[in-house]
Each structure stands twice: as structure tokens, then as C-alpha cells.
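Q: Take a look and give me a structure for this.
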Amino acid sequence: MAKDTTGRLHVQVKTGGKRKLSSKLWLERQLNDPYVAKAKREGYRSRAAYKLLEIDDKYRLLKPGMAVVDLGAAPGGWSQIAARRVGSAEGKGKVIAIDLLEMGEIPGVTFAQLDFLAEDAPARLLEMMDGRADVVMSDMAANTTGHRKTDQLRIVGLVEAAALFASEVLNPGGTFLAKVFQSGADAELLAQLKRDFASVRHVKPASSRQDSSERYVLAMGFRGGA
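A: Prediction:
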């Protein structure tokens, strides 16, 4: 082991056997990521929890008693934070987590294994919540192909779908938060969000890896709803 520039021990993974270089690099990055270690110590299901913590600390999205929808929630790091911040485990708010994958139980979180792209998904969610949401958030990332233009289209398409879903379930004044990449939300989506919300900005929490093009679009003050 060697030390990095901060003085921490840096774990190096040996190549060999059937392990691909990409797998070696991913494993090495995980082993040396302070947020991965911190998440394990503090009981969060993923390092992504710290991204939402940072964004919420700065912009105050999550308040006690709110109704929150977490799209693509598994493994549940964002749902954990939302449940704690809105007080859903104590009956003060609601957190509905949606994913195609199964997700282990989290106190204060209602999980629905469904496709949010399904035509009846918004209606099913509204029924589950017995009302509209105050926050719709998404840390989803589209499956990548390695082809830059194709991947960008997939990413944009997923964010657009999440934004459309949000517009169908949010309360007036509600918030939409979603992961985007590279230059952020594309011009068409950004224009739509600016029509639908009072304020729209891109944010990059410190816990996002610095070598990542990951950013988030944060839209607050939903003008629609019923």
C-alpha cells in the first residue's frame, strides 16, 4: 500500500485471473473512496446518501411532514436520508421509493417495485400517497453503451421522463431533483423546467467524484399541480 496526497493509505488491486482492467479500476476506486467507507460506518446503503445530504443542507428541499418520491431508489441511500429529514418513520411525512429492482426494507419508506415509465405509474403513485408529492428526486443513471452520443441521448431521455413524471404528481411549490451529466440538462429540457418551476439550477455536491461528469438539476417552486 502507498499513501495518497492526503496521507491516507492507498489500496492497490492486483490484476490477474479473469479480472478485467475496468473491474480492477472500479474496485480500487471503491476501496480508496472515503465516502464509501463513511457510508459503511454510518449505516447508509450507498455513498450517494452524502450527495443528497449536501444538496439538502444547502437548499433545504426536505422538511418535516413532506411527501417525497424517490425514483430509481435502490439500494436506498437517498430514501434513507429523505425518511430521516421528513420524519416519515415517526409518521410526520411520507417517502415512496420506486425501482424496477428489489430493495430491502427501510424504516419510514414505502417501496413499490414498478416501472415509473409505465402509463399508469403516476396514478398508482398518487393512490399510494393519497395525495401529491412535495419532492420528486432521482439519482438514476441510464445504462451506457460506450458510444458518447447514444449514451447522452439515453441520459437526457431518462431525465425528461422523470421530469414529466414529476409534473404529473407534484404539489404546487414542489421540487424536482435529478442526476444529469456532462453539460447538464439539455436546452429543451432546461427551457421546459424554467417554464414549470420558479427556479432552476445545476448543482455538483462535493461528494460527487471530481473525475465524474455527474451533476444534478434542481428545480424548485413548481407552478403546476392541482
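
Q: CA atoms for contacts and neighbours, from now on please.
A: Noted.

Q: Now stretch 190-199: buried residues?
A: Of the residues in stretch 190-199, 190, 193, 194, 196, 197 count as buried by neighbour count, 16 or more other Cα atoms under 10 Å.

Q: Now do it: distance to the chain's middle.
A: 20 Å (Cα atoms, centre = their mean, to the nearest Å).

Q: returning to that earlier point: quick check, nearest of the buried residues of stretch 190-199 to residue 102?
A: For the buried residues of stretch 190-199, the residue nearest residue 102 by Cα to Cα is residue 193; the value is 30.6 Å.

Q: contacting residues around that closest one?
A: Listed by Cα atoms under 8 Å, 6 or more residues apart in numbering, the contact set of residue 193 reads 163, 200, 219.

Q: Mind doing that once more with 7 Å?
A: Counting by Cα atoms under 7 Å, 6 or more residues apart in numbering, residue 193 makes contact with 200, 219.

Q: From the centroid of the protein, which residue is nearest?
A: Ranked by distance to the mean C-alpha position of the chain (Cα atoms, centre = their mean), the top residue is residue 139 at 2.0 Å.

Q: helix or strand right after the lengthiest helix in the chain?
A: In the chain, ranked by residue count with DSSP state H as the criterion, the top helix is helix 148-169. Using DSSP states H and E, the helix or strand that follows helix 148-169 in sequence is strand 170-180.

Q: Run the chain-centre distance for that following strand.
A: 12 Å.

Q: what does stretch 119-133 give?
A: 19 Å.

Q: List the buried residues for it?
A: For stretch 119-133, burial by neighbour count (16+ other Cα under 10 Å) applies to 122, 125, 129, 132, 133.

Q: let's see this one next to it:
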Amino acid sequence: MKSTKKNKFSAAWLMDHINDPYVKLAQQQGYRARAAFKLTEILDQFQLLKPGATVVDLGATPGSWSQVVRERLKNKSGPGIHGRVFALDLLPMEPVADVTFLLGDFREDAVLAEFESLVGDGAVDLVLSDMAPNLSGVGAADAARVAHLNELALEFAVSHLKKRGALVTKSFHGSGFSQTVKLYKEAFQKVTEYKPKASRSNSSETFLVAQGLKAAGRE
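A: This next block holds a predicted model:
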């Protein structure tokens, strides 16, 4: 019985995915995932990205968010970009032009040291996290996994952002969400919950846009 229900759910999801206008639009515009349009709307809404920015994309694979950032920072009068983009993930990612990819867990000392050696003395302007856990279907366990990833992104951002920098993190409404928002508000001057149009209406997915560190930050 469970297998039949699962097969029906998978078939329904696949049909929705195939007919999704953002999936088709992503294919037409060369993006690797429909998530590109979520970030596009967030960047437009909050004006988070400026020329010359240093951006970190956590959980970057397959790379659609890095593609969007790279396009936004592209030099208008020549090759390359005006800024720097670093993408990190546990999974391999096909190269994106002008994006530096690091394969590994950013919590590990070796990966973090490699990243910091590349960034040098310059602090980060924007941290992006589209990280999501492998869901088990057990509500409490999945909520705990989501909250943990949100906290990891927050810790990374607090350690590397400029004082006026920003953090964009994917989260989900449910158990533990209010506690996550509280943590973000303790660290940032402004925290906004935002659901882009490209985020499916039947999903509890939402994004936290955190701006301006309360602590000293890096200049």
C-alpha cells in the first residue's frame, strides 16, 4: 500500500515538474534549475547585489544561483565579472564561468582554510544558502535538519560578512522556524521572511533575508 501511494505521489510530482512554467523558463534561459528565478526576485526586491561584491553560494550545486550572481556581476565592457563569486558544496558542480568552486564541507577546517586563503583580507558582501536536507518524511526530524542548516549558514555569515552585508537562507515554515527567525534577529538588524513567486504555492518553503550585522562585522 505504501509503495502504491509513493508511486502515485512521484508520478504527480513529475507531472507538476514537467508542466511547471519556471522549469520551462529555466531550460529556455540556460539555467540549471528553476531556483534561479527565486534568487532573481529576491535580489531585485531587496537590492542586495552591487558591482564589485564578493558573494558566497553555500550548497551551490547544481549552480543556478551562481549563474544568476555571475550574470549580475558580469562586466559590461569586457570579459569576466566585476566582483568575486565562491560556490561551495559537498557534491560536484559543473563549472560556471568566473565562479570559484570548492568541493567539500565548509564546516571542515581544511575547506574553510582554503576558502579564507582565496578570499584573503576582503570580507564578504553577500552569503546565499539554498541548502536543504534529505527529507525523511518524519516531521520533527526534518524540521531539526532544516534548522541545523539554517544555523550553519548563520554561523558562516556572521564570521565572514561585512557589517553591512546580507544573508539569504532557504527555510521552511513548521516546527523550529520561529526559533530560527529569533536567532537571525539576534544577529542582524533586519530580518524579512519572503516567499518568491517562483516558490511553489503548496510548499512551506520561505526565505529569510537578513541585512546588517548587529555585531562589529568586518569592514
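
Q: Just give the TM-score of the two.
A: The TM-score (TM-score structural alignment, normalised by the length of the second structure) is 0.89; 208 aligned residues with a Cα RMSD of 1.8 Å.

Q: sorry, back to before: do you know how far the residue nearest to the centre of the first structure is from residue 173 of the first structure?
A: With distances taken as Cα to Cα, to the nearest Å, residue 139 of the first structure is found 21 Å from residue 173 of the first structure.

Q: sorry, back to before: name the nearest of the buried residues of stretch 119-133 of the first structure relative to residue 89 of the first structure.
A: Distance to residue 89 of the first structure across these (Cα to Cα) is lowest for residue 129, with 15.0 Å.

Q: Give the equivalent position in the second structure for that closest one.
A: Counting by TM-score structural alignment, residue 129 of the first structure corresponds to residue 119 in the second structure.

Q: same question, residue 66 of the first structure
A: Under the alignment by TM-score structural alignment, residue 66 of the first structure pairs with residue 53 in the second structure.

Q: mind listing what the closest residue to that match other than its chain neighbours touches?
A: Leaving aside its chain neighbours, residue 53 of the second structure sits nearest to residue 83 (4.8 Å; criterion: Cα to Cα, 6 or more residues apart in numbering). Each residue near residue 83 of the second structure by Cα under 7 Å, 6+ apart is listed here: 51, 52, 53, 54, 73.

Q: What is the aligned counterpart of residue 83 of the second structure in the first structure?
A: Residue 83 of the second structure maps onto residue 93 in the first structure, by TM-score structural alignment.

Q: Ok, residue 98 of the second structure next?
A: For residue 98 of the second structure, the residue aligned by TM-score structural alignment is residue 108.

Q: residue ranges for the helices of the second structure, please.
A: Counting by DSSP H, the helices of the second structure are 2-19, 21-29, 35-46, 64-73, 109-119, 139-160, 177-187.

Q: quick one on the thing from earlier: please dump the contacts of residue 83 of the second structure into a markdown table; it should also carry neighbour count and distance to residue 60 of the second structure for every row.
A: Output for the contacts of residue 83 of the second structure, formatted as a markdown table (neighbours: other Cα atoms under 10 Å; distance: Cα to Cα, whole Å):
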| residue | neighbour count | distance to residue 60 of the second structure |
| --- | --- | --- |
| 51 | 13 | 21 |
| 52 | 14 | 20 |
| 53 | 20 | 17 |
| 54 | 22 | 15 |
| 73 | 21 | 17 |
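
Q: If I align to the first structure, which of those are still contacts?
A: Of these, the contacts whose aligned counterparts also meet in the first structure (both residues aligned by TM-score structural alignment, their matches' Cα atoms under 7 Å) are 51, 52, 53, 54, 73.

Q: Point out the ones among those that are inside strands.
A: residue 54 (DSSP state E).

Q: Quick check, residue 49 of the first structure in contact with residue 82.
A: No: using Cα atoms under 7 Å, residue 49 of the first structure is not in contact with residue 82; the gap is 9.4 Å.

Q: The two: which is more packed in?
A: residue 82 (33 against 21; other Cα atoms under 10 Å).

Q: Now do the same for that one: its match in the second structure.
A: Matched by TM-score structural alignment, residue 82 of the first structure corresponds to residue 69 in the second structure.

Q: try residue 208 of the first structure
A: By TM-score structural alignment, residue 208 of the first structure lines up with residue 199.

Q: Its match: how many residues sit nearby?
A: 17.

Q: next one: residue 204 of the second structure
A: Residue 204 of the second structure: 12 surrounding residues under other Cα under 10 Å.
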